[in-house]
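Participant: Predicted structure and sequence below. I'll ask about it afterward.
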Amino acid sequence: MQETPLCLRVGHLLHYTMSDYNTTDFTNPSTFILMGIPGLEAAHIWISIPFCAMYAIAVLGNFTILFIVRREPSLHKPMFYFLCMLAVTDLVMSTSTVPKMLSIFWFNSREISFRACLTQMYFVHSFTAMESGILVAMAFDRYVAICNPLRYSTTLKNSVVAEIGLAVVLRSGIVTLPYPFLARRWPYCRTNIITHSYCGHIAVVNLACADIRISSYYGLFDLFSVTGMDVFFIAVSYTLILRAIFRLPTKDARLKTFGTCISHLCAISALYVPDFCTSLTYRFGHNVPLHFLVLFDSLYLVVSPVLHPIIYGVRTKQIRGRLLQLFTHKKT
């Protein structure tokens, strides 16, 4: 295991040591110890500053999106309902990890119970998959709006939007269930120190003193069958959208129509690019420094929730106008 030597090297920087928590006779430890950003413990206070700022922006931004859509009747449309689903997902995903990270950075509060660790694992992976599913739904929304605009109101009725949202939640919840169950079945007889800032699936099962190929294979299955299929459906949607855009008679019409997709394309990039990079690097990037991997992975969970409200707040005319109107009224 790569984790144990690293823990030994940085153990003198911690209040916790390997000898305090390493045992040889437990199968399911009562607690795990989260290292934060291993190798950068001396800089935890400085690292906490951008994490805290981004988390505050994410919470404020996503709550603002929810508030504006709720208050403005003209925004009660499928596109903005999906945006609200994305905002809720971002709030839960960041809140399930960042407060614990900050407690590690600020107070050296590294302990997390075994059950809480499995719960955090479930929430992280479930809401990441949920966010991916919502982006597919938003791609479908753009496809109908551009390729079949006359049928938009009849195709995406409120009941259909609710059914799509329920399907996304059920799919994400069911697909993610094996993660904590697989992690729970392995014996942890070497160490309970997780060289990470939160309880990710691979970070936890790598501590098991057993053959964890099932967990690893299921993680790859989830990556390629769920996220991969979502990317495929989004790619098909945008192929059809671009074909419809290029058929428009004027350049201005093409640019204006494509402009309605920019926000969604930015949201897609903010989720999938770091997701694929992180997943593949963890499995195959053995020469990448661990502290870089952990820092990048931790940032990934807060960058998307920060970027999404900014992207849609700046790019979406209705939200930008309502937000400016809200601040103007407050000043007057």
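Facilitator: That came through fine.

Participant: C-alpha only now, for contacts and for neighbours.
Facilitator: Will do.

Participant: Let me see the contact set for L240.
Facilitator: By CA atoms under 8 Å, 6 or more residues apart in numbering, the residues touching L240 are 143, 147.

Participant: Kindly recompute the last result at 10 Å.
Facilitator: 143, 146-147, 234 (CA atoms under 10 Å, 6 or more residues apart in numbering).

Participant: Over to C209?
Facilitator: 1, 27, 186-191.

Participant: would a markdown table of the contacts of L240 with neighbour count and distance to R315 be doable?
Facilitator: Converted to a markdown table, the contacts of L240 look like this (neighbours: other CA atoms under 10 Å; distance: CA to CA, whole Å):
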| residue | neighbour count | distance to R315 |
| --- | --- | --- |
| Y143 | 23 | 18 |
| I146 | 20 | 18 |
| C147 | 17 | 21 |
| I234 | 22 | 20 |
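
Participant: Mind jotting down where the helices sit in the stretch 51-200 of the chain?
Facilitator: Taking DSSP state H, counting those that start in this stretch as the test, the helices found in the stretch 51-200 of the chain are 78-95, 98-107, 114-147, 152-155, 158-176, 178-185.

Participant: Chain neighbours aside, what residue packs nearest to the spatially most central residue of the chain?
Facilitator: Using CA atoms, centre = their mean, the residue of the chain that lies closest to the mean C-alpha position is T128, 4.1 Å off. Distances taken as CA to CA, 6 or more residues apart in numbering place M93 nearest to T128, at 7.2 Å, with adjacent residues excluded.

Participant: I'd like to know how far the one you found sits from L75.
Facilitator: Applying CA to CA, to the nearest Å, the value for M93 to L75 is 25 Å.

Participant: The two: who's more crowded?
Facilitator: More crowded of M93 and L75, by other CA atoms under 10 Å: M93, with 24 against 16.

Participant: Identify the residues contacting the more buried one.
Facilitator: So M93 contacts 87, 120, 123-128, 130-131, 301-302, 304-305 (CA under 10 Å, 6+ apart).

Participant: Which single one of those is nearest to W106?
Facilitator: Nearest to W106 among these is V302, at 17.7 Å by CA to CA.

Participant: so how far is I49 from the residue nearest to that closest one when sequence neighbours are not counted?
Facilitator: Using CA to CA, 6+ apart and skipping the chain neighbours, the partner closest in space to V302 is S94 (5.6 Å). Counting by CA to CA, the separation of S94 from I49 is 16 Å.

Participant: one more structure, for comparison:
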Amino acid sequence: MQETPLCLRVGHFLPYSMSDLNTTNFTNPSTFILLGIPGLEAAHIWISIPFCAMYSIAVLGNFTILFIVKREPSLHGPMYYFLCMLAVTDLVMSTSTLPKMLSIFWFSSREISFSTCLTQMYFVHSFSGMESGILVAMAFDRYVAICHPLRHSTILTNSVVAKIILAVVLRSGILALPYPFLARQWPYCRTNITPHFFCGHIAVVKLACADISISSYYGLFDLLSEIGMDVFFIAVSYTLILRAIFRLPTKDARLKTFGTCISHICAISALYIPDFFSSLLCRFGHNVPLHFLVLIASVYQLVLPVLHPIIYGLRTKQIRGRLLQLFTHKET
């Protein structure tokens, strides 16, 4: 999906000693070195505490969503199928990066093999794209539920939902496929140290001693074709939704109908607002400390997987009720 929100240039980080820099010519380095959060190495152990706690909450929360939807037949509907897909995406996104981050913080295990780095790169970009696509699918579900409530079950059948999920997976998987291949083709003859805690595409290819215009152009194309299209379709869906809501006869009916969209609007805001903010920082925040940019990047990897279960768990009456019922049964 989006490019890693970092305006990194080789030479902006020197927390390693010069002896750690690999300046020998190599075409495909056997390993890369991840610095974690450059400039804050002394605080890594303290930073790891909230990161570990949030990762635990993300895993527990998303597995809880999957468990509740699977166990409760009344939740076997389009919106909850999309929510389960979002939970799976969050689990893969966070698990593909956070364990390595914690190993850097706890054990100074900074090395990552080149092939593992490329695999991680693919998972990060493909699943971040899926996350955006699922939010579009949820927006379509809200549009059908509000604008065509009597036809909701006939329009969004299980077959249609499965096709939508498959389309989201294929789109993101195919569009992310060039990233590792582009990164593999460049010669890396300056350094194999990247000032990050995971292998983002731009963070890696900026280490190449070659013209990486193709990588940059493809990143822009991917950004416009995924995020641009997704934001457009979400905007169209909510324009139609709001038009239908304002046509309702009473204020209570309008508020109640709009309330069914609050969880989805919160999820959209949690994804796109930090993305927009980080893009502005990359382009105009030339004096922003590098460690702050890296921390902003962690929003995509950790904060969203934590927020989604909280947003949908607290705002969705059926999930909240089922969760309370499970705890009540355990207590009795």
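Facilitator: Alright, I've got the coordinates. Fair warning: this is a prediction, and the values are worked out from it, not measured in the lab.

Participant: Pull out the buried members of the contacts of C209 of structure 1.
Facilitator: Neighbour counting over those (16 or more other CA atoms under 10 Å) leaves 27, 186-191 as the buried ones.

Participant: Mind telling me the two of those farthest from one another?
Facilitator: Checking these with CA to CA, the most distant pair is W186 and T191, at 12.8 Å.

Participant: Common neighbours of these two, please.
Facilitator: 207-209.

Participant: In contact with L135 of structure 1, which residues?
Facilitator: 82-83, 85-86, 141, 230-231, 234, 264-265, 267-268, 271.

Participant: Same question for I174 of structure 1.
Facilitator: By CA under 10 Å, 6+ apart, the neighbours of I174 of structure 1 are S126.

Participant: any chance of the contacts of M93 of structure 1 in CSV, plus distance to N158 of structure 1?
Facilitator: CSV is the format used below for the contacts of M93 of structure 1 (distance: CA to CA, whole Å):
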residue, distance to N158 of structure 1
A87, 18
Q120, 32
F123, 27
V124, 28
H125, 28
S126, 24
F127, 23
T128, 24
M130, 19
E131, 20
L301, 30
V302, 30
S304, 27
P305, 25
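
Participant: Kindly tell me how buried S56 of structure 2 is, as a neighbour count.
Facilitator: 12.

Participant: Go ahead and confirm it touches V306.
Facilitator: Yes: counting by CA atoms under 10 Å, V306 is a contact partner of S56 of structure 2 at 8.8 Å.

Participant: before we move on, back to that, out of the contacts of L135 of structure 1, which end up buried?
Facilitator: Buried among the contacts of L135 of structure 1 (16+ other CA under 10 Å): 82-83, 85-86, 141, 230-231, 234, 264, 267-268, 271.

Participant: For G36 of structure 1, state which of those is nearest.
Facilitator: Closest to G36 of structure 1, out of all of the buried ones among the contacts of L135 of structure 1 and judged by CA to CA, is L271, at 22.5 Å.

Participant: So the closest one versus L102 of structure 1, what's the distance?
Facilitator: 22 Å.

Participant: same thing with M35 of structure 1?
Facilitator: 12 Å.

Participant: shared neighbours, these two?
Facilitator: Common neighbours of M35 of structure 1 and L102 (CA under 10 Å, 6+ apart) are 108-109, 197.

Participant: circling back to that earlier point, now tabulate the contacts of L135 of structure 1 in a markdown table and tack on distance to T31 of structure 1.
Facilitator: Shown next, in a markdown table, are the contacts of L135 of structure 1 (distance: CA to CA, whole Å):
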| residue | distance to T31 of structure 1 |
| --- | --- |
| F82 | 38 |
| L83 | 37 |
| M85 | 33 |
| L86 | 32 |
| D141 | 44 |
| D230 | 35 |
| V231 | 37 |
| I234 | 41 |
| H264 | 40 |
| L265 | 41 |
| A267 | 36 |
| I268 | 36 |
| L271 | 31 |
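
Participant: and the helix or strand hosting T328 of structure 2, what other elements does it pack with?
Facilitator: For T328 of structure 2, the host element (DSSP states H and E) is helix 317-331. On a contact count with 3 or more CA pairs under 10 Å, 6 or more residues apart in numbering; DSSP states H and E, helix 317-331 of structure 2 meets helix 44-71, helix 304-315.

Participant: Next, the angle from the last one to helix 44-71.
Facilitator: Read that as helix 304-315 of structure 2. Inter-element angle recorded for helix 304-315 of structure 2 and helix 44-71: 50 degrees (by axes from the mean of the first three to the mean of the last three CA atoms, to 10 degrees).

Participant: mean deviation (superposed) between helix 304-315 of structure 2 and structure 1, please.
Facilitator: When structure 1 is superposed, helix 304-315 of structure 2 averages 0.4 Å from its matched positions, counting by mean CA distance after the TM-score superposition for structure 1.

Participant: chain center to that helix, what's the gap?
Facilitator: Relative to the mean C-alpha coordinate of its chain, helix 304-315 of structure 2 is positioned 14 Å out (CA atoms, centre = their mean, to the nearest Å).

Participant: Now do that helix against helix 317-331, angle only.
Facilitator: Going by the same axes, to 10 degrees, helix 304-315 of structure 2 makes 90 degrees with helix 317-331.
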